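*Asks:* quick one: sequence plus predicted model below, questions after.
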Amino acid sequence: MMIIAGMLFGLALTALLWPLLPERPRLSLAALPGAPGPEITPSAALSWKERASQWAMAHLPASMIHGLSDADLDVLGTTRSRHTWAKIYGAALMLVVGLSLSVGAQVFYSMPLWLSLVLVGLLVAVVWLGPDAEARKQATKARREFARAVAVYVELMAAERSRNAQPTVALENAAAIGDSWAFQRIRQELVRARFSKVQPWVALEELSVQLQVPDLAEAARVMRLSGDNGASVYEPLRALGRNLRVRMLNEEAAREHEASGRMKNIIMLIALMFTVIVLTPMMLTLISA
């Protein structure tokens, strides 16, 4: 049993260090067309991590794989395959570590086998669901950051329109000023719309639905009025930017109020525990007397 526990610990350590090792370059993928060599099939071009993710997505229940929406994955800039691999790696590592610890507990503490297996199963389930919860939290944070970037983008569009720039030019010039990931995403969408012969405000509306950021759709609708009907949208853009800033300030104040409330509850709990610790010896003395 000790040998099995040591082997499991070694396997867990190997699995932990394996992603940190440099990958071997696959020179066959860089071969020129027509060069001699074996033909590369689509399945052979996938890495073993991607193949494991594809197998899991094909055979495991959808409720276990699709715990995170496509919009959350898109706003985080990742794919379903990468996210699934993170879940597989964490669950497999926890399974190996849990089994090795259960073997040690059976050898040294005579823990029942069924209890150790139940504990390992619960830990594996928690680790499997952990990346989903963390990704949702990061996606919410990314949407708030994107909304702040949209507020700045609206002000920049208003400045461009005040200089009598065309709607399409105003959208592109305003997006070219920022360097954050949100501005880069907007620029990519505008470039795609230009080459796809799609109106830029239509592309931004689609991006807002794709990322679930409604503020960008509001800005796109205002620019649609200018592009389709030739309306003057300087004042509507300034009003929209002002409303976005006020709303974000109110949301930030609400979050700070909620955080301060949680801190008060923690302080009250600590004070209650300290009071119980101080009064317990006195109560025991009175009872014994």
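*Replies:* That came through fine. Numbering: from 1, shown residues only.

*Asks:* okay, CA-based contacts and neighbour counts for the rest of this
*Replies:* Noted.

*Asks:* and the helices in this structure, which stretches?
*Replies:* 2-17, 42-45, 48-59, 62-65, 70-76, 80-109, 113-162, 167-175, 181-195, 200-211, 214-229, 234-288 (DSSP state H).

*Asks:* do you know which of the ones you listed lies nearest residue 23?
*Replies:* The closest of the helices of the chain to residue 23 is helix 48-59. By C-alpha to C-alpha, the value is 11.4 Å.

*Asks:* list the buried residues for the closest one?
*Replies:* Buried residues in helix 48-59, defined by neighbour count with 16 or more other C-alpha atoms under 10 Å: 49-54, 56-57.

*Asks:* what does it contact?
*Replies:* Helix 48-59 is contacted by residues 43, 65, 81-82, 84-85, 88 when judged by C-alpha atoms under 8 Å, 6 or more residues apart in numbering.

*Asks:* and these, which is closest to residue 156?
*Replies:* The closest of the contacts of helix 48-59, once distances to residue 156 are taken by C-alpha to C-alpha, is residue 82, at 35.4 Å.

*Asks:* pull the number of nearby residues for residue 143.
*Replies:* Using other C-alpha atoms under 10 Å, residue 143 has 19 neighbouring residues.

*Asks:* CSV for the helices of the chain, including distance to residue 24?
*Replies:* Output for the helices of the chain, formatted as CSV (distance: least, C-alpha to C-alpha, whole Å):
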stretch, distance to residue 24
helix 2-17, 15
helix 42-45, 14
helix 48-59, 13
helix 62-65, 29
helix 70-76, 27
helix 80-109, 19
helix 113-162, 27
helix 167-175, 39
helix 181-195, 30
helix 200-211, 35
helix 214-229, 42
helix 234-288, 47
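
*Asks:* rewinding a little: of the contacts of helix 48-59, which is the most crowded?
*Replies:* Counting by other C-alpha under 10 Å, top hit in those: residue 84 with 25 neighbours.

*Asks:* how about the contacts made by that one?
*Replies:* 53, 56-57, 65.

*Asks:* now do residue 205
*Replies:* Residue 205 neighbours (C-alpha under 8 Å, 6+ apart): 216-217, 220-221.

*Asks:* next up, a structure to set beside the first:
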Amino acid sequence: MNPVQLALLSGAVAALGLVVLLAALVRPRPSVSVRIARYDGRRSSHRTLLSAAEAAASAAPDRGLFGASAAFGRAMAALADRLEVLSTERGWRLRRTRADLAVLGRRTGEFLATKVVAGLVLLLLAPVCWFVLRAWGVPLPGGVPLSLALVLGGAGFCVPDLALRSDAARRRRDFRRVVGVFSDLVAMNLAGGRGLPEALLSSASVSDYWALVRIRQALSGARLAGSTPWQALGDLGAELAVAELSDLAGALALAADDGAKIRASLAARAATLRRKDMADVEGEAGEKSQSMLVAQLVLCTAFMVFLAFPAVHNLMATS
């Protein structure tokens, strides 16, 4: 990379940073909902910082590595809390990310802080390695740290998103299985003569598994708020981006007054979810079998090459 290209790239990066800084500093006129959300976020921020300060005051003085880790944890908590308030003030929707975080039970600020820290660490890793190698006498061009730092920083900023998508997909798959079991339990409670709200709450109280706990909390909150249980289930399905729960809430809302039909509908829906889950499991097993077969073929090929290489080498040397 010649000096002109390096200067152009540096100017583009500086301009991009200036635009991002101005976008973060310029505050639009907030609406009433944004002001209320800002107040709630700042109250949560104050509560979090206060609890962290009390925990630090009551704990013994940290020394060495444990003290550094505790200080890093407090700094990460403060950064996560600040980013939580900032995202609320700016009105960042982040619908898919918030749905994934809701499934995993994580905060938005914690995830944003992880992205920022990972990006900064990898961004600074390239210049540090470059200076160390130059100090050892390794000849390196001057444009390598900037381009490599940008690539590593972008990768560090995006890797938490990939990990979040993977973990959220696994949790949603577990939640879909629980929705099928929950539908069967509701159908059995309805067959036992219970009303629909009682059947829903009783079915969600049979276990303390995390998915049933989320359903039970939603149903209890609906009872306290005076809304219908199926509306609460629909809101929970929209929050977690679980289409099966939203479909179940829609079926309950349509057939809330007809016990016989809702029992048959719930039984059919549970059977459909079981068949779909079985098909997914069989597909995953087939993919793993194929990957194992490919690995075995590669291993056998490498072993055959290892055995045949000396003979082929001697044959070519004598010829």
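*Replies:* That came through, no problem. Please read these numbers as outputs of a predicted model, since none were measured by experiment.

*Asks:* just to revisit the earlier point, any chance of a markdown table for the contacts of residue 205 of the first structure, columns distance to residue 182 of the first structure and neighbour count?
*Replies:* Formatted as a markdown table, the contacts of residue 205 of the first structure follow (distance: C-alpha to C-alpha, whole Å; neighbours: other C-alpha atoms under 10 Å):
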| residue | distance to residue 182 of the first structure | neighbour count |
| --- | --- | --- |
| 216 | 11 | 25 |
| 217 | 14 | 21 |
| 220 | 15 | 22 |
| 221 | 19 | 15 |
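
*Asks:* please point out which of those residues the second structure shares.
*Replies:* Retained contacts for the contacts of residue 205 of the first structure in the second structure, judged by both residues aligned by TM-score structural alignment, their matches' C-alpha atoms under 8 Å, are 216-217, 220-221.

*Asks:* quickly name whichever of these is closest to residue 131 of the first structure.
*Replies:* residue 216 (27.7 Å).

*Asks:* aligned partner of that closest one in the second structure?
*Replies:* Structural alignment (TM-score structural alignment) places residue 216 of the first structure against residue 245 in the second structure.

*Asks:* so who does that match touch?
*Replies:* Residues counted as contacts of residue 245 of the second structure (C-alpha under 8 Å, 6+ apart) are 176, 179, 233-234, 236-237.

*Asks:* swap in residue 242 of the second structure?
*Replies:* Residue 242 of the second structure neighbours (C-alpha under 8 Å, 6+ apart): 172, 175-176.

*Asks:* in the first structure, what stretch matches stretch 278-289 of the second structure?
*Replies:* Going by TM-score structural alignment, stretch 278-289 of the second structure sits over residues 249-260 in the first structure.

*Asks:* what does residue 151 of the first structure correspond to in the second structure?
*Replies:* Using TM-score structural alignment, the equivalent of residue 151 of the first structure in the second structure is residue 180.

*Asks:* cool, and residue 236 of the first structure?
*Replies:* So residue 236 of the first structure corresponds to residue 265, using TM-score structural alignment.

*Asks:* name the nearest residue to that match, ignoring sequence neighbours.
*Replies:* residue 251 (7.8 Å; C-alpha to C-alpha, 6 or more residues apart in numbering).

*Asks:* hang on, the earlier thing: pull the most distant pair out of the kept ones among the contacts of residue 205 of the first structure.
*Replies:* Greatest spacing in those, by C-alpha to C-alpha: 216 and 221 (8.7 Å).

*Asks:* how close does the spatially most central residue of the second structure get to residue 87 of the second structure?
*Replies:* By C-alpha atoms, centre = their mean, the second structure has its centre lying nearest to residue 164, at 2.7 Å. Going from residue 164 of the second structure to residue 87 of the second structure by C-alpha to C-alpha, to the nearest Å gives 18 Å.

*Asks:* over to residue 290 of the second structure?
*Replies:* Counting by C-alpha to C-alpha - residue 290 of the second structure and residue 87 of the second structure are separated by 44 Å.

*Asks:* residue 135 of the second structure now?
*Replies:* 42 Å.

*Asks:* show me the contacts for the alignment partner in the second structure of residue 97 of the first structure.
*Replies:* Correspondence of residue 97 of the first structure to the second structure, assessed by TM-score structural alignment: residue 125. Counting by C-alpha under 8 Å, 6+ apart, residue 125 of the second structure makes contact with residue 149.

*Asks:* give me the neighbour count for residue 263 of the second structure.
*Replies:* 22.

*Asks:* does it touch residue 192 like I think?
*Replies:* No - using C-alpha atoms under 8 Å, residue 263 of the second structure makes no contact with residue 192, being 10.9 Å away.

*Asks:* how many neighbouring residues does the equivalent of residue 164 of the first structure over in the second structure have?
*Replies:* In the second structure, residue 164 of the first structure lines up with residue 193, judged by TM-score structural alignment. Applying other C-alpha under 10 Å, we find 10 residues neighbouring residue 193 of the second structure.

*Asks:* the closest residue to residue 271 of the second structure other than its chain neighbours - how many residues pack around it?
*Replies:* Nearest residue to residue 271 of the second structure, sequence neighbours excluded (C-alpha to C-alpha, 6+ apart): residue 180, at 7.5 Å. Neighbourhood size, residue 180 of the second structure [other C-alpha under 10 Å]: 23.

*Asks:* lovely, talk soon.
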